[in-house]
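Colleague: Mind folding the following:
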Amino acid sequence: MIMDSRNAEDRAMDGIAPRGRQAQPLSRRSFLVGSAVGLGALGLGGCKTSDGMLTADAAKLYGPVPQEKFPIPAVDVSKVDPKYYRRTVSYASKEAPGTIVVDPGQFYVYRIEGDGTATRYGANVGRDGFRWSGDAYVGRKSEWATWTPPKEMIKRQPEAAKYARGMPGGLDNPLGARTLHLYQNGAYTLYTIYASSDPESIGSGITSGCVGLLSQDMIHLYARTPVKTKVIVLPA
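Modeller: Below is the predicted model of the structure:
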């Protein structure tokens, strides 16, 4: 059982405005918090990253997705630590193939492949005080989901009032291109695994408990994840 004493507003939000920055117009990044992680420039030629992936291959993996309803731009891979690039890794598990395991302490999400391996994705996770752990399942899936700010948020941030009836899907929507909505015992937990367009957030604890993957990674995971898939969130 996931134990969480926070109110629905905090749990529903994917994040809040960044700390230590001037107020920004309401946008996707307005719902993220924490310092940007500067990771230095990576060349896009034939050089290898520290863990062996060609930087050109990484740029291709995270290239633009123009066929989407809202075309997704390429990720600036220089802003992502190479250890968070999508990979197939050795991963011993007794869980059924397809099971999703979230490891917030390491900023990874794994999809169990059933042959001693897993597909590993880099992630952003809940910030201190907003993390949770336990078992859940994918109760619903959505593409370019509508996001609705809670009344408490509108009271605190009046500029959000224009979305009181829902922010349509799009690149600025906090839920992004794909969303896996997590449930327990038939009830929506208000937690999600969602698509992030902010490469600097990967490897950081910035959200109010939700888990974000780069849009290209989230599309990859979403396509392979049916409703009812088991999700395990490990303690941080």
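
Colleague: use CA for all of it now, contacts and neighbours both
Modeller: OK.

Colleague: Give the full set of residues in contact with residue 89.
Modeller: Contacts for residue 89 were tallied using CA atoms under 8 Å, 6 or more residues apart in numbering; they are 117, 118, 119, 120.

Colleague: pretty sure residue 119 contacts residue 97?
Modeller: No. At 10.9 Å, residue 119 does not count as touching residue 97 under the criterion of CA atoms under 8 Å.

Colleague: Name all residues that make contact with the most centrally placed residue in the chain.
Modeller: Residue closest to the mean C-alpha point of the chain, counted by CA atoms, centre = their mean, is residue 212 at 0.7 Å. For residue 212, the contacting residues are 123, 124, 125, 193, 194, 195, 196, 202, by CA under 8 Å, 6+ apart.

Colleague: Please provide the structure for the following sequence as well, for comparison with the first:
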Amino acid sequence: MIRGLCAAFLCALVVTVAFWSSGASAQSVRFNFNTESRGLDKKFQKQMVAYNGREAPGTIIIDTKNRFLFLVMPGGQAMRYGVGVGRDGFAWSGEATIESKQEWPKWFPPKEMIARDPKLAPYSTGMAGGPENPLGARAMYLYKDGKDTLFRIHGTSQPWSIGQSLSSGCIRLLNEDVIDLYERVNLGTTVVVQ
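Modeller: Reported below is the predicted structural model:
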């Protein structure tokens, strides 16, 4: 009996250690983001496209009018992702750089957002990362002249918002797409918002 319990405990321990050492996490296993793009207009699904602009490979270009983010690639190509953008009064344009990257980021609504929507006050000290967090699976923080712009490129807990203009200015992607982009870009990446 004791030998059987010890064997069961040892087996459970080995499985747990194997699970965590594989780099898996409860969130990445529990949530299958590969299904987010189902039902999404094909033009907003991630795809390689021709690119003939002047920006160097590695640059991110955000076309807010058409709701696309382009990651310029070598050889006259770009990876194109569908995005959700800022609603009227919250859209922005210009150039920034990615100065921070976070996996399952904690979300802190800015005080201006809380003033517009007092229901967010409980999150003034932050909302833990996870699939219900508005920043989604990854976030890239945009800076201009060394200062945080408070704008982000991030995932979303609302995949239906891709192709829409309804955020508070941030650029949102499907979680599966923001994970892909996050792994392709480095700190210091230039972001051009048009």
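
Colleague: Fetch the TM-score of the aligned pair.
Modeller: The TM-score (TM-score structural alignment, normalised by the length of the second structure) is 0.80; 169 aligned residues with a CA RMSD of 1.9 Å.

Colleague: returning to that earlier point: which residues are common contacts for residue 119 and residue 97 of the first structure?
Modeller: By CA under 8 Å, 6+ apart, the residues touching both residue 119 of the first structure and residue 97 are 111, 112, 113.

Colleague: For those, which single residue is the most surrounded?
Modeller: The member of these that has the most neighbours, counting by other CA atoms under 10 Å, is residue 112 with 25 neighbours.

Colleague: And the residue nearest to the centre of the first structure? What does it align with in the second structure?
Modeller: Mapped onto the second structure by TM-score structural alignment, residue 212 of the first structure lines up with residue 172.

Colleague: Repeat that for residue 126 of the first structure.
Modeller: Using TM-score structural alignment, residue 126 of the first structure sits opposite residue 86 in the second structure.

Colleague: can I assume its match is in contact with residue 165?
Modeller: Yes. Here residue 86 of the second structure reaches residue 165: they are 5.3 Å apart, a contact under CA under 8 Å.

Colleague: circling back to that earlier point, top of the contacts of residue 212 of the first structure by number of neighbours, please.
Modeller: Of the contacts of residue 212 of the first structure, with other CA under 10 Å as the count, residue 125 tops at 34 neighbours.

Colleague: quick one: what helix or strand has that one in it?
Modeller: If you go by DSSP states H and E, residue 125 of the first structure is part of strand 125-126.

Colleague: Run through who's touching that strand.
Modeller: With contacts defined as CA under 8 Å, 6+ apart, strand 125-126 of the first structure is touched by 104, 107, 131-132, 203-212.

Colleague: Let's see that with 10 Å instead.
Modeller: Here strand 125-126 of the first structure makes contact (CA atoms under 10 Å, 6 or more residues apart in numbering) with 11, 14-15, 33, 102-109, 131-132, 193, 201-213, 236.

Colleague: post-alignment, that strand versus the second structure, mean distance?
Modeller: Here the mean offset of strand 125-126 of the first structure against the second structure after fitting is 0.6 Å, by mean CA distance after the TM-score superposition for the first structure.
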